[in-house]
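S.K.: Mind looking at a prediction? Sequence and model below.
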Amino acid sequence: MAEAVSHKDGIGRQELLTIRRRFLGLHRERLRMIARELTPNQRAFVDLLPLLFHINHPTLPGFTGSDTPIGIPDYAPTQAVLRLARKLSRSFEYKKRARRRFFIQALYLMGSIGSIAHTSGSDFDIWLCHDPELDAAERDLLRRKAIKIEAWGKELNLEVHFFLMDVDAFRDGKLDALSHESSGTTQPHLLLEEFYRTGVLLAGRYPVWWLVPPEEEGDYTRYVRMLFHKRFVDPLDCLDFGSLQSIPVEEFIGAAHWQLFKGIESPYKTILKLLLTEAYARDYPTIRWLCQETKRAIYSGDFNLRQLDPYVLMYQRVEQYLQGRGEPERLELARRCLYFKSEQTLSQAPLRLREDWKREVLQTLAQGWGWGKGVLVNLDSRQSWKIDQVMDERNNLARELSYSYRLLTDFAREYASTETIDPEEISLLGRKLYTALEKRPGKIDSINPGITRNLYEERIALHYARTQGDQYAWFLYLGEVNEQAARVTSPLKTAACLSEVLAWCHLNRLINLNTIITLYPKGNPVRPDELFAILGTLNRIYPPHETTSVPMTRLKQPPYALSCTLFLNTGIDPMAHLAKLGKQLTTERSDPLSFGAAHSSLVETVEQLITTSWGETLVTCHQGTRGLLESLCHYLRMALQGEAMRSPPRATAHCFNSVRGGSTAKRVEKLFNDVLHCFSEAGSGLNSRYLQQIEDDFYLIHYQNEKFSYFPLAGEQEALDILAEPQRSFRPTIIDSLSLAVTPLPCIMRLNRAGAIQVCYLTHKGRTELYILDEHGALFHQQMQEADEHYLLVQQQRFLKGMLLLRSLSLPGNQPAHRYLLDAPEFYRLERNRDGDYVAEPRTPPRHRLPDSYMELRLISEGLDLNQAPHLLVCGDREFSSLEYGAGLYGAVAQHLLEQRIGHKAYPIYLTSLELSGIGSEEDASTIQLLKFKKRLEGRLNQALMKIRP
């Protein structure tokens, strides 16, 4: 037994050397224990680490340039290490150089490594302590070197994580940002305690904390200053990471969040740490830190390596805490956590004959717990546990994680103090917990968070049956469960749609392509080939051996879609349904959304799977046309936000239960992706609109009040009315390529451009159809008798130029009036090509003026409301005043025009210009408003003309 060190009469250099030797001896023993657990190549990795950060050599792993900061104080490689280096590089030669400055202060291994919980799959967490004076460029070089060494470790089957540590910044509370491997500012004191308890010095300076006696911990800062001031300790020999004197309450909340975050992937290790945090919180504010127990044992000289094992100490403290609370079930779970973390199998004979200290320690613990052979056999068969046992364990783990978090939250509320944790980090961790633990309808929850490796079932049964709510649903049973057995058996999973059940099974690795799946009843709507087609699709979309972690940066913004998969008409053949109704179907109208003579939609159900940036897979089920549009709007909401805005995910659609299933899927897939493009940055943007026909109805999809929605339009005329509504700013409307295909509207709307007025016209069966797009995307439509193209173009050009001049003069002085004078209208003649599609041919209006015999008709008024203000209609040199003619004004003007025409022909009357003095806003003077006003006035004149014509 070593002699205890006394501090009653002060401290001397010899006592300090004794304590330092004991700590270094403990660390050397841990390194030897670590080496015994590693392969020869992995041991070489650990042995070479200090050398790789002591020198820069182009042929050794991690080289990023000769300017990378290097050099570890008091380090000199052994001949064994140099031989290892020469094995990696035959050209390597070590040249000892005198250094003025060492940029790498120390290297530490920390965590479970070297403890009873260290296994072949344990991570290597390494604190790389560097000179605080390094600039940003030097730190970047050092970080790149560390990343390259991590990659080399991966080649040796080691998961290595370097943490660049500025010790001065750490002591002052300035920590790295939260990441998948770094707890950020959430738990600096608890992280420091774990470092003091588990850290193993590889090379460089030791922590000065070693030399602060346990009874002086409460006065840590003063004591360290005394050691430096009296020169008992050289500051260049050690590092000061700080003390554990005071820990803010908020850190317990931060620790709870962080441990819960890690617990999603490693629940057994996490629960032990959470329970230790609870035990610490119970002692607040005078906390009995485990690292201080380790220090007392070292100072007393009465210790051995097994007694100071960090995980054994952790378990013993947790046991004391839970026994004190009278919670035997939680204690039993804590014991399982330690047992599983150690990866021992006590029910089986040891694989190696030599002494295994970890096995011996665990056997002693298990005997004290009263674990018999049956308990050990069950625990050791964990990797072959089946789904029911795994789900029970998963629920136990999730319940414990949530319960522990609530205890720590209640504790923090009781001892509320100044916030010291970054609220953004707490928010990020909260979001991670929400996605992992919360159950809600349609979400594919994970049932196997590291509990077992294999959940595959050889057989399952799927039953399609009526629920208590008089709805039909799918019920999942394990094994061969027929209809009779299902009456007395509880289903493992129930879902409204088949794709949800299959996705749940597939993503939880419950089934594969070899699993035998039986469908009940025999008359269920889904055929086996459709079932396996859906499974094959899920297998392609979500490869069974592919796992991806969610970067912390994605949690900083709302979840967005990474993929969207649609399964249409599962178990339904709409063609058969329509045939039963006796509706005649023809192939002349082949659009699956308005098919055949009945104009029927072939989409009856939509099962939508969306995987989000938060790592969730969400399933929603929809029915009919309304359901199709709801799923489309849901897809747009999820796809057009966050990082997805720049590159939104394309939707894929699948339909396996109809002779027209393939074309139906292609049509819906095209619709989803066309609408997505319309609203994306690459398309027309969020301010646009999309017009879609389904069956005989039209639907306008738009983005308003920060959400996507749709509203129905009763027929083509109402669609035209909506398109004609004035807009305050440019708002393009995209028309689906197969909707209104027999009309020129899709062709016209494709011409739409901000700030341009575009005139389109066509002549058919003695009628001229006039369409005018204004600068904000509103569409004016007017039908008239067949007009001579020459006069039509001249008339429209003259009116529009006059209107633009009117607008420029009527707007307030701060408006850019010049642009209305410069933007000339564009003219297009609409024609059909050989395929029957409308095309727009540009036309240039004639440059010569109208003949002298042409009678101009101008309106002079104060505004657009002719009932409220006197106005004049001027025909050539003749003026007709509303004050003089009253209600007979339009008849008088029509009579005069008829008399001036050669042959007194009663062809339509058109207004050639407007002179309105009372318009004072751009909204009042919008092109669509003026065109509608012109159309109404011409309608009154032509009605009067029809009454008096001979």
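M.R.: Received it, and whenever you're ready, just let me know what you need.
S.K.: contacts and neighbour counts: CA atoms only from here.
M.R.: Noted.
S.K.: in the host helix or strand of V759, what counts as buried?
M.R.: Applying DSSP states H and E as the criterion places V759 in strand 758-764. Neighbour-count burial for strand 758-764, with 16 or more other CA atoms under 10 Å as criterion, is recorded at 758-763.
S.K.: can you check stretch 281-288 too?
M.R.: 281, 284.
S.K.: Give me the residues contacting it.
M.R.: By CA atoms under 8 Å, 6 or more residues apart in numbering, the list of residues contacting stretch 281-288 from outside reads 246-247, 252, 280, 408, 411.
S.K.: Only whichever of the residues you listed are buried, select them in ChimeraX.
M.R.: Here is the ChimeraX command that selects the buried residues among the contacts of stretch 281-288 (16+ other CA under 10 Å):
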select :247,252,280,408,411
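S.K.: Need the max-distance pair from the contacts of stretch 281-288.
M.R.: The largest distance within the contacts of stretch 281-288, taken as CA to CA, falls between S246 and L408 and amounts to 17.5 Å.
S.K.: ok, back up a step: okay if I get the contacts of stretch 281-288 as JSON lines plus secondary structure and distance to Y464?
M.R.: Formatted as JSON lines, the contacts of stretch 281-288 follow (DSSP: H, G, I helix; E, B strand; the rest coil; distance: CA to CA, whole Å):
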{"residue": "S246", "secondary structure": "coil", "distance to Y464": "61"}
{"residue": "I247", "secondary structure": "coil", "distance to Y464": "57"}
{"residue": "F252", "secondary structure": "helix", "distance to Y464": "48"}
{"residue": "Y280", "secondary structure": "helix", "distance to Y464": "52"}
{"residue": "L408", "secondary structure": "helix", "distance to Y464": "45"}
{"residue": "F411", "secondary structure": "helix", "distance to Y464": "48"}
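S.K.: Next one for the comparison:
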Amino acid sequence: MDTRQETAANAFQQKISRYLRYNEERKAKAMLFDAGQGLLLLKVLPYLLHCNYPDLPGFVDDADCPYGLHRYNPKTEFPQELFRRYFPNSTAIRADSPSSFTKKPCIHSLKTIGSIGTIAQSIISDCDYWVSIRKEELGEKGLSLLQKKCRIIEDWALKRGSEVHFFLVDIDQTKENNFESETSENSAGSAIKLLLKDELFRTHILVAGKMLLWWFIPPGLSENEYRNFVQNLVAHNRLCLHDFIDLGYLSDIPKAEIFGACLWQINKALDSPFKSVIKLAYLELLLRGETTTLPLFSNRIKCLVTYPEKLSAAEQSAMALAKIDPYILLARDIIAFYTQDRAGQKWAPLIRECLFLKTLEGVASQKNTRPGHDNHLKATMGMMQAWHLLPENFTHFLHFRDWKYKELVAFGAKVHDYLIETYKRLRWIFKSFSADTGLTITERDISILGRKLFTFYEQKDHKIDYIRSVSRDLMEQENLTIHITRHEGSFNYYAFQGQLDHDSMKSHIGSMIKREDNLIRLIVWLLVNGILSAKTQIHLTKNFVPIDLADIQKLTELLIKTFPIIHFSRISPANLLKRETVLRALVIVNFKKEPVKGAKTLKSIIVTENSYGEYFIQEYTTVIQLKNAMRTLLTQHYVSRWNNNLEIFIPAQDEQSYIKTLIEG
């Protein structure tokens, strides 16, 4: 090897060293935030993917089940002390036990994708793993068995408090920007392509297996130059391809990709709008570029980590490896873009607020704060202040969990206004594209998204409306008080934040959430919008109605059991392309406990959920009306107690048995 080759080889090794240090810094941040969760995500789960043993989670009783990680040493990555802590009763590491490992590992690389190890990580963050495999090595049966193994591990992790998802992705398909995940039912349609690859490249942590070759290829190359560079590395013995995973070229992105991605970001925003603000802002930043193809942020991260020589001297000195945070760096660029753009200046404060709220999510609740979370929050605030990213009113957001309901709704409305206005701006930009600009989103994609938007925003008779909240996860109340009043024979039902009594109501008018003339409609509305959950303590003020707190609590429990909260991004696309149908129903009879024998009326309510994610409430006044409605549910929608998708609730009362006989007779 001559001097030039030796110098080049040394430079290549230095880049590998820098990348590995950066990767360890990201892991350390995840561990610092929550050591228990960090160990599970970065140590335990990789080990379970690497082995297949009867008394360990993830075991598949089939000799053809593929498993194992390339370049993984279980003795160093998961020492016996750690093994015994998590699996004290397992015999897997006994000397007389058969080996739980394989000589032919099938997982080439295991990476997290998303917020883990960044300022955006929270105690409620789920963790997505990008599992790089080669389908041709597994075959159909092997792929199915590995999927099964992953699902078993996902279920085990969930029982330990961590939501994880393994996405099995073929290396060659990834190389060609084909992201058909083998475990994902929630594909983002045709819109994702390069943007998902961009997110993977700029946010991932290498948990185990082979390094991503992309880190060591200079930014700014064309596709041909990229391939020639790799071939040159191999030819001069500076690179052994077997030690790396090549997921292909990633450079600029066509504008045609962006609009489709914006549509799908709106789709995801229906569940947690404030999280989508940053992502949608990034897409607008890309779309506002003056060229037909746009540079992705992943190349910026690459320069900071492995190609600092491509940066200015000031940038090199200001950005140590430990300070590189993909989330905060992207936010800095977005804020700069909106601050400089006259039309977007009014949104810059909102983007700062959403960024800060994302860092607070799951951390700022004083009752749940752990030392690691507290340190994480202080470090994050220091970093955001240094980069001028803290919102002016950040102290107000520190007490977000104590906000009045009206403040939550007002902020949520502001977030939804941003999303809708941005969508309109982007749509106008998209219409200006020339006819030869390729559109990657399909008519099917647009139909699915349109149906979801109608589900959320459209008002219909008897439908329970969704509020434009910041996030249903953040609307949950620890305490709710139900207050009942009667005026001229009519009842009004109120829901208040907090634990109040009859005397304290007048001084807490600002804590009122909603008023209804129907108590069941009020409770269902609270549940559908995430305000009332299984964790909420319900209180009832003194009143003269024969409804007691136990009735409300039992009804709430049954509603929660019957109607799990809907995540719009997870509604089956197939359902949205079909005619709507009722999925499940709850019948509530004589909730007010009015006399029934000899009466002409029997008041009842049916709550239904349909395949589009909509909830409806229908009221009936006679037994015949109720029976006809139940017959329709059975004959048209196959909803009945025999099909386990119909529940009937009759509060405890003197005539409970008689009412039951009337309905069933």
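M.R.: Received, thanks. Keep in mind the model is a prediction, meaning the values are calculated, not measured.
S.K.: which part of the second structure lines up with the strand holding V759 of the first structure?
M.R.: Aligned by TM-score structural alignment, strand 758-764 of the first structure falls on no residue of the second structure.
S.K.: What's the first helix or strand after that strand?
M.R.: strand 767-773.
S.K.: and that next one, what other elements does it pack with?
M.R.: strand 758-764, strand 779-785 (3 or more CA pairs under 8 Å, 6 or more residues apart in numbering; DSSP states H and E).
S.K.: can you tell me what part of the second structure the last one aligns to?
M.R.: Using TM-score structural alignment, strand 779-785 of the first structure lines up with nothing in the second structure.
S.K.: In contact with L628 of the first structure, which residues?
M.R.: Going by CA under 8 Å, 6+ apart, L628 of the first structure touches 603, 605-606, 622.
S.K.: Alignment lookup: it to the second structure.
M.R.: Counting by TM-score structural alignment, L628 of the first structure lines up with Q625 in the second structure.
S.K.: measure D402 of the second structure to Q497 of the second structure for me?
M.R.: 10 Å (CA to CA, to the nearest Å).
S.K.: Pick out whichever of the two has more residues nearby.
M.R.: A count of neighbours by other CA atoms under 10 Å puts Q497 above the other of D402 of the second structure and Q497, at 24 against 15.
S.K.: The stretch 201-350 of the second structure: helices as residue ranges?
M.R.: With helices called from DSSP state H, counting those that start in this stretch, the stretch 201-350 of the second structure shows them at 223-235, 255-269, 273-287, 297-305, 313-318, 326-340, 348-360.
S.K.: Out of those helices, which gets nearest to K578 of the second structure?
M.R.: The nearest among these, by CA to CA, is helix 255-269 at 18.4 Å.
S.K.: ok, residues contacting the closest one?
M.R.: 188, 190-195, 275-276, 279-280, 283, 286-287, 292-294, 419, 423, 426-427, 430, 437-441, 446, 449, 452-453, 568-569.
S.K.: Mind reading off the mean deviation between that helix and the first structure?
M.R.: Once superposed with the first structure, the aligned residues differ from helix 255-269 of the second structure by a mean of 3.4 Å; criterion: mean CA distance after the TM-score superposition for the first structure.
S.K.: tally of neighbours for the alignment partner in the second structure of L239 of the first structure?
M.R.: Alignment note (TM-score structural alignment): L239 of the first structure maps to I245 of the second structure. I245 of the second structure sits with 17 neighbouring residues when counted by other CA under 10 Å.
S.K.: and I245 of the second structure, how far is that from N492 of the second structure?
M.R.: Using CA to CA, I245 of the second structure is found at 64 Å from N492 of the second structure.
S.K.: cool, and L32 of the second structure?
M.R.: In terms of CA to CA, L32 of the second structure sits 50 Å off from N492 of the second structure.
S.K.: Give me the more crowded residue out of these two.
M.R.: Each of L32 of the second structure and N492 has its neighbours counted (other CA under 10 Å); L32 has more, 18 against 14.
S.K.: That one against A379, yeah?
M.R.: No. Counting by CA atoms under 8 Å, L32 of the second structure does not reach A379; the two are 11.0 Å apart.
S.K.: one step back: so which of the helices and strands packed on strand 767-773 of the first structure is nearest L322 of the first structure?
M.R.: Comparing these by CA to CA, strand 779-785 comes nearest, at 74.2 Å.
S.K.: Burial check on the closest residue to M319 of the second structure other than its chain neighbours, number of neighbours?
M.R.: Nearest residue to M319 of the second structure, sequence neighbours excluded (CA to CA, 6 or more residues apart in numbering): L304, at 7.4 Å. Here the count is done by other CA under 10 Å, and L304 of the second structure has 21 residues near it.
S.K.: This completes my enquiry, with thanks.
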